[in-house]
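Trainee: 3D model of this:
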Amino acid sequence: MRNIKLLIEYDGTNFVGWQIQPNGRSVQGEIKKAIKEIINEDVNLIGASRTDAVVHARGQVANFKCENKIPTESLKKALNSILPDDIVIHAIEEVDPNFHARYSAVEKTYRYFITKNKIAIGRNYFWFVKYELDFENLKKCAELIIGKHDFEIFSKKGTNVKDYICEVRSAEWKIEDDKLIFEITANRFLYGMVRGLVGAMVDVARGRFDIDVFKKILLEKCNDFEIMHAPASGLVLESVKYPNF
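Mentor: Take a look at the predicted model:
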């Protein structure tokens, strides 16, 4: 039995998310269907991150086990020849039998993209924020979230996990022309967590509430203020890191 690892890029605009669902196209479903067409095996395709509807990825990782002996480079070419244009397989390799795309991951990096000017071309990859934003307050918020914290209040309801503690290893806002980019790396992420953090930080930066309130929400889990979740379209899974196998 072989264990095959995939490095995947996809445009999430027209997907219901990574995971197979009954109500529309999923990235997992499209890749599983293509694999079956090529090797005639119905594989269990495991993704590193269950990205939500409309969320994009440049560095999604997945793995599956199979009996077929097709060379990995041949499999990559075959998959890219039949997959839809909004999914690309960038690399395929055979890995240790114990490798698990989700549970073997030690950290993930996401980026969130904001445009301060309304755009037509590229609108599916940015959140257009019409408010004036205080960039220094964005930076201060990002500094506060570094370290181990309980992020339950920033995640979406229905998150089914044993605990809500995540270790944020880096968090930074950058300016590129008229764009704002938030990059965050952590050992794990909760459902909707990045979008909740971005929404709350933008609320601070536009003056809806001050940074002391943000600190109270983060450190004391104060739920007196409703957390705004940023739109999914601006979020990209950039990379997933694994220990050596």
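Trainee: going forward, measure contacts between C-alpha atoms and count neighbours the same way
Mentor: OK.
Trainee: find the nearest non-adjacent residue to Gly24, please.
Mentor: When the adjacent residues along the chain are set aside, Gly24 lies closest to Val16, with 5.9 Å between them (CA to CA, 6 or more residues apart in numbering).
Trainee: what does stretch 128-138 rub up against?
Mentor: 114-119, 173, 201-202, 204-206, 211 (CA atoms under 8 Å, 6 or more residues apart in numbering).
Trainee: meant to ask about stretch 34-51
Mentor: Judged by CA under 8 Å, 6+ apart, the contacts made with stretch 34-51 from elsewhere in the structure are 17-19, 28, 32, 60-66, 68, 70, 75, 78-79, 82-83, 100-103, 105, 237, 240.
Trainee: again, only using 7 Å
Mentor: Taking CA atoms under 7 Å, 6 or more residues apart in numbering as the criterion, the residues outside stretch 34-51 that touch it are 17-19, 28, 32, 60-66, 68, 79, 82-83, 101-102.
Trainee: stretch 221-230 too?
Mentor: With CA under 7 Å, 6+ apart as the test, stretch 221-230 has contacts from Ile153, Phe154, Arg195, Gly196, Val198, Gly199, Ala200, Lys216, Ile217.
Trainee: so the third one: helix, strand or coil?
Mentor: Secondary structure of Arg195, reduced to three states by DSSP: H, G, I helix; E, B strand; the rest coil: helix.
Trainee: just the buried residues out of the contacts of stretch 34-51, in PyMOL syntax.
Mentor: Entered in PyMOL, the line below selects the buried ones among the contacts of stretch 34-51, by 16 or more other CA atoms under 10 Å:
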select buried, resi 17+18+19+28+32+60+61+62+63+64+65+66+79+82+83+101+102
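Trainee: from Asn40, how far out is the residue nearest to Arg111 when sequence neighbours are not counted?
Mentor: With CA to CA, 6+ apart as the criterion, Arg111 has its nearest non-adjacent residue at 4.4 Å, and that residue is Glu183. Distance, Glu183 to Asn40, using CA to CA, to the nearest Å: 40 Å.
Trainee: how about Arg208?
Mentor: 55 Å.
Trainee: and Thr13, by the same measure?
Mentor: According to CA to CA, Thr13 and Asn40 sit 29 Å apart.
Trainee: let's see this one next to it:
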Amino acid sequence: MRYFIYISYLGKGYSGWQIQKNGYTVQQVIEEALGKLLSRTITISGSSRTDKGVHATQQVAHFDSITPIDPVHLTYRLNSVLPSDISITAIRPVVEAAHARFDACHRRYAYTIITHKDPFYRDRAVWLRRTPPLGLLNQIAALFSVQADFEFFSKTTDATRGFICNIEEAAWVAIDDKIVFYIQANRFLRGMVRTIVGTILKVATGKMDSATVAELIQKKPNTRPILTLMPAHGLTLVEVGYPPSLFVQQNVS
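Mentor: Next comes the predicted model:
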């Protein structure tokens, strides 16, 4: 039977989500914990590849079990053995062919900026001494609410499925002494959100004009511009959405 596992983690102590040869990753830690509790080798496949230092309040992965499990009980057992910076929030049975990455309808990220030094946010937000007006930030962010080729806003190595993304939301929100950039799309490219945030701030501070941004999105000039990749620790994967038809009811005796 196949299950979706919902995961929350702080990314500071890990070399990103995906297993790699020379780094300690979130996927590795969870696979080891599942293997220990289920007494067999378990491989999980995630919805998104968060980079080193990036966080998640809702990462989703799928795994298979040859015997039915009690999701509530396994969730508790996993949280008992996982480190304090990783939490399992739910395990849900899904149809056999469900895929955490390819069946996702949308992914939503948040990039958090604090306007004064706060030790409680030092690993989860970027501190900027001054920030542009919220209205100006949203005016620039609106340029990105399109379906387009975002190759210039991604790391050049990511060409697996092309560069077309449909951005459904791109907006800044003021929350207390923080400003948070929310962006939702059907898919994202590597480094895309952090590059978009850096570009918006660059335009808002007069270091780039909005016409240049529009050209990068719509016309793809021959010269690749130098864009700013914001620090990883300000970024959080906050939601992954799926069609309700993927989920099934399970009776556990």
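Trainee: superposed, what's their TM-score?
Mentor: After superposition, the two chains reach a TM-score (TM-score structural alignment, normalised by the length of structure 1) of 0.95; 244 aligned residues with a CA RMSD of 1.4 Å.
Trainee: hmm, back to that, and whichever residue in structure 2 pairs up with the residue nearest to Arg111 of structure 1, how many neighbours does it have?
Mentor: Under the alignment defined by TM-score structural alignment, Glu183 of structure 1 corresponds to Tyr182 in structure 2. Counted by other CA atoms under 10 Å, the residues lying close to Tyr182 of structure 2 total 22.
Trainee: and Leu6 of structure 1, by the same measure?
Mentor: Applying the criterion other CA under 10 Å, we find 23 residues in the vicinity of Leu6 of structure 1.
Trainee: tell me where structure 1 has strands.
Mentor: In chain order, structure 1 shows strands spanning 2-10, 46-47, 56-66, 87-94, 107-115, 127-128, 147-150, 165-176, 179-186, 235-241, with DSSP state E as the criterion.
Trainee: and for the residue nearest to Gly24 of structure 1, the neighbour number?
Mentor: Val16 of structure 1 has 20 neighbours, counted by other CA under 10 Å.
Trainee: who's in contact with it?
Mentor: Shown here is Val16 of structure 1, whose contacts under the criterion CA under 7 Å, 6+ apart are Gly24, Arg25, Ser26, Asp52, Ala53, Val54.
Trainee: if I look at the residue nearest to the fourth one when sequence neighbours are not counted, how far off is Lys179 of structure 1?
Mentor: What sits nearest to Asp52 of structure 1 in space, not counting adjacent residues and going by CA to CA, 6+ apart, is Gly17, at 4.4 Å. Distance check for Gly17 of structure 1 against Lys179 of structure 1: by CA to CA, it reads 25 Å.
Trainee: next one: Glu172 of structure 1
Mentor: Shown here: Glu172 of structure 1 relative to Lys179 of structure 1, a distance of 14 Å by CA to CA.
Trainee: same question for Arg25 of structure 1.
Mentor: Separation of Arg25 of structure 1 from Lys179 of structure 1 (CA to CA) stands at 30 Å.
Trainee: neighbour-wise, which of those two wins?
Mentor: The residue with more neighbours, out of Arg25 of structure 1 and Lys179, is Arg25; 18 against 15, by other CA under 10 Å.
Trainee: check contacts around that one.
Mentor: The contact partners of Arg25 of structure 1, taken as CA under 7 Å, 6+ apart, are Phe15, Val16.
Trainee: counterpart of it in structure 2?
Mentor: Superposed on structure 2 with TM-score structural alignment, Arg25 of structure 1 falls opposite Tyr24.
Trainee: wait, which of the strands of structure 1 is closest to Cys141 of structure 1?
Mentor: With CA to CA, the closest approach to Cys141 of structure 1 among these belongs to strand 165-176: 9.2 Å.
Trainee: ok, average deviation of that closest one from structure 2?
Mentor: Compared with structure 2 after fitting, strand 165-176 of structure 1 has a mean deviation of 0.9 Å; criterion: mean CA distance after the TM-score superposition for structure 1.
Trainee: so what secondary structure elements neighbour that strand?
Mentor: With contacts taken as 3 or more CA pairs under 7 Å, 6 or more residues apart in numbering; DSSP states H and E, strand 165-176 of structure 1 sits against helix 135-145, strand 147-150, strand 179-186.
Trainee: what's the spacing between the most far-flung residue of structure 1 relative to its centre and Asp42 of structure 1?
Mentor: Checked against the mean C-alpha position of structure 1, the extreme residue using CA atoms, centre = their mean is Lys69, at a distance of 31.5 Å. With distances defined as CA to CA, the gap from Lys69 of structure 1 to Asp42 of structure 1 amounts to 15 Å.
Trainee: what's around the residue nearest to Phe151 of structure 1 when sequence neighbours are not counted, how many residues?
Mentor: Sequence neighbours aside, Tyr164 is the residue nearest to Phe151 of structure 1 in space, at 5.7 Å (criterion: CA to CA, 6+ apart). Other residues within reach of Tyr164 of structure 1 by the criterion other CA under 10 Å amount to 17.
Trainee: so Tyr164 of structure 1 touches Ser155, yeah?
Mentor: No: using CA atoms under 7 Å, Tyr164 of structure 1 and Ser155 do not qualify as a contacting pair, with a distance of 8.9 Å.
Trainee: quick one: contacts for Ser8 of structure 2?
Mentor: When contacts are counted by CA under 7 Å, 6+ apart, Ser8 of structure 2 is found next to Ala56, Thr57, Gln58, Gln59, Ile86, Ser87, Ile88, Thr89.
Trainee: test my guess that the fifth one contacts Tyr9.
Mentor: Yes: in this structure, Ile86 of structure 2 is within contact of Tyr9 by CA under 7 Å, at 4.3 Å.
Trainee: quick one on the thing from earlier: and the contacts of Ser8 of structure 2, which are buried?
Mentor: Among the contacts of Ser8 of structure 2, those classed as buried by neighbour count (16+ other CA under 10 Å) are Ala56, Thr57, Gln58, Gln59, Ile86, Ser87, Ile88, Thr89.
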